[in-house]
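S.K.: Here is a sequence with its predicted model. Questions after.
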Amino acid sequence: MTSLQQGYLGLVGTWRRLIGDRQGVGGVEFALVAPMLIVLYLMAFELTMGLSVAKKTSMASSTIADLVSREEEVDKTFLAAMADVSGAIFVPYPSKDLLIKVSAIKIDSSKAAKVAWSWSTTGVAPYAVGTDAPVPADMLVADTFLIRSELSVSHELMMYLPGLSGTEAKSLTIAREYFFRQRLGTEVKCGNC
């Protein structure tokens, strides 16, 4: 037998031994699956954080509309305190760039919804008095009064993976809007709005 044949038989024998050897298969499988599991874990964590902030946004917007609708008269000081209320609801999440808009909407006998007053955390009234106000059809009842609360917050993505997401967005804005009817009297007045 020539040395070339012996080398070939040795190579074939080594190859057969490697094919039959199952040591290290678990390590190779783990190396293939681990990156996918890590990305899946990070995505689940990010989704959970985002849903939690969205839930707190809904709760804060609803609470603001509920508190304002319980009053017969409010002022800018009372409305400014709503930022503290929403900040307390957002704990432990940051709420530094929270935008709150509160509007009073008067619906007349012809079901025309008009802004009675509005206030915002920016210090500028977001809607002019007397302008048309969008109201859901099921809340459009003649001769009623509504309080609309709009709240938006910017949510920073914590474990941003730009190479995997295909987007450059590192934050997103979560916004909620709630309508409540006044609880006392026929309307909620704002003395200095």
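M.R.: Nice, I can see it.

S.K.: From now on I want contacts and neighbour counts done on CA atoms only, so please keep to that.
M.R.: Will do.

S.K.: Is it correct that Arg176 is in contact with Arg148?
M.R.: No: between Arg176 and Arg148 there is no contact under Cα atoms under 8 Å: 10.5 Å.

S.K.: neighbour count winner among the two?
M.R.: Neighbour count, other Cα atoms under 10 Å: between Arg176 and Arg148, Arg148 has more, with 26 against 19.

S.K.: before we go on, here's another structure to hold up against the first:
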Amino acid sequence: MKKLLVKFRTAKSQLDRLLQNRDGVAGIEMAIVTPMLLLLLCGGGEAAVFLRSHFQASQMASTVADAISRYETITASDISSIFSVSSEVMGSSDFEDKGYVILSSVTRSSGGIPVVAWQCKGGGVASASRIGLVTKTATLPQNLVLDATDNVIVAEVFYQYDPIFKGIAPASMEQQLYKTAVFRPRLGNLTTAPGC
């Protein structure tokens, strides 16, 4: 019994020394905290790139619609040259592969219904226009209503966003971004199809 008591006291004293020893505590804390910090860093970076892509797609729609609305008459080569700089406008080298732009001229018909007069499309991943088809009723963004003799240029930008960190980013981030911009032509009505 005496031997057992000595062993118990020895084990207790070793346990006390181990609990009082602070060597390696910082290393253990760092091993626990580092994965969480990396997760926050990667998640924050992913969120920033995602928001930047939304902003750039919106800016691109606005820039393209504004550029087209400044023409008095438009040709297919004018539209082609605007589409050719789309990657620079978007600020992304992969827009040619993952992006798509649809330009539509929408005018009000004699019956008072907005109709798509013409459309031009360009980019990598083809998408269907949410505005409508040529000579069909147009669905204008934000319930825009045209006056009797009004017409507008609508730019639709589609961009397939792929997260940088697919394992960390939520699945909802992997989506096709869609942005529109509407401008009224300044110099001409731009209802004549440019032939694109």
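M.R.: Thanks, I have it. For clarity, every value in this text was computed on a predicted model and none was experimentally measured.

S.K.: List the TM-score for the superposed pair.
M.R.: The TM-score (TM-score structural alignment, normalised by the length of the first structure) is 0.85; 190 aligned residues with a Cα RMSD of 2.7 Å.

S.K.: And the strands in the second structure?
M.R.: For the second structure, applying DSSP state E gives strands covering 99-108, 114-123, 151-161, 175-183.

S.K.: what about Ser62 of the first structure, neighbour count?
M.R.: Ser62 of the first structure, neighbours per other Cα under 10 Å, totals 21.

S.K.: List the contacts of Cys190 of the first structure.
M.R.: Glu73, Val74, Asp75, Lys76, Trp117 (Cα atoms under 8 Å, 6 or more residues apart in numbering).

S.K.: The same query, at a cut-off of 7 Å, please.
M.R.: Glu73, Val74, Asp75 (Cα atoms under 7 Å, 6 or more residues apart in numbering).

S.K.: cool, and Asp66 of the second structure?
M.R.: Counted by Cα under 7 Å, 6+ apart, Asp66 of the second structure has contacts Phe183.

S.K.: Tell me which stretches of the first structure form helices.
M.R.: Secondary structure of the first structure by DSSP state H: the helices cover 3-20, 25-69, 76-90, 162-165.

S.K.: so the longest one versus strand 99-107, what angle?
M.R.: Looking back up the chat, that one is helix 25-69 of the first structure. Inter-element angle recorded for helix 25-69 of the first structure and strand 99-107: 50 degrees (by axes from the mean of the first three to the mean of the last three Cα atoms, to 10 degrees).

S.K.: With adjacent residues omitted, what lies nearest to Ala128 of the first structure?
M.R.: Val115 (7.0 Å; Cα to Cα, 6 or more residues apart in numbering).

S.K.: count of residues packed around that neighbour?
M.R.: Neighbours of Val115 of the first structure under the rule other Cα under 10 Å: 22.

S.K.: Just to check, it is in contact with Asp108?
M.R.: No: using Cα atoms under 7 Å, Val115 of the first structure is not in contact with Asp108; the gap is 11.2 Å.

S.K.: okay, how far is it across stretch 153-168 of the second structure, tip to tip?
M.R.: Here the two ends of stretch 153-168 of the second structure are set 39 Å apart, with distance taken as Cα to Cα, to the nearest Å.

S.K.: oh, I was asking about stretch 171-190 of the second structure
M.R.: Start to finish, the residues bounding stretch 171-190 of the second structure are 41 Å apart (Cα to Cα).

S.K.: Counting neighbours, show which residues of that stretch come out buried.
M.R.: Residues Leu177, Tyr178, Lys179, Thr180, Ala181, Val182, Phe183, Arg184, Pro185, Asn189, Leu190 are the ones in stretch 171-190 of the second structure that count as buried (16 or more other Cα atoms under 10 Å).

S.K.: Look up how far Val49 of the second structure lies from the fifth one.
M.R.: Using Cα to Cα, Ala181 of the second structure is found at 22 Å from Val49 of the second structure.

S.K.: same question, Leu144 of the second structure
M.R.: Taking Cα to Cα as the measure, Leu144 of the second structure falls 31 Å from Val49 of the second structure.

S.K.: circling back to that earlier point, of the contacts of Cys190 of the first structure, which stay in contact in the second structure?
M.R.: Counting by both residues aligned by TM-score structural alignment, their matches' Cα atoms under 7 Å, not one member of the contacts of Cys190 of the first structure carries over to the second structure.

S.K.: What subset of the residues you listed is buried?
M.R.: Buried members of these, scored by 16+ other Cα under 10 Å, are Val74.

S.K.: TSV for the contacts of Cys190 of the first structure, including distance to Ala31 of the first structure?
M.R.: Below are the contacts of Cys190 of the first structure laid out as TSV (distance: Cα to Cα, whole Å):
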residue	distance to Ala31 of the first structure
Glu73	65
Val74	62
Asp75	62
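
S.K.: picking that back up, the buried residues of stretch 171-190 of the second structure: which two are farthest apart?
M.R.: Greatest spatial distance in these: Leu177 and Asn189, 29.3 Å, computed using Cα to Cα.
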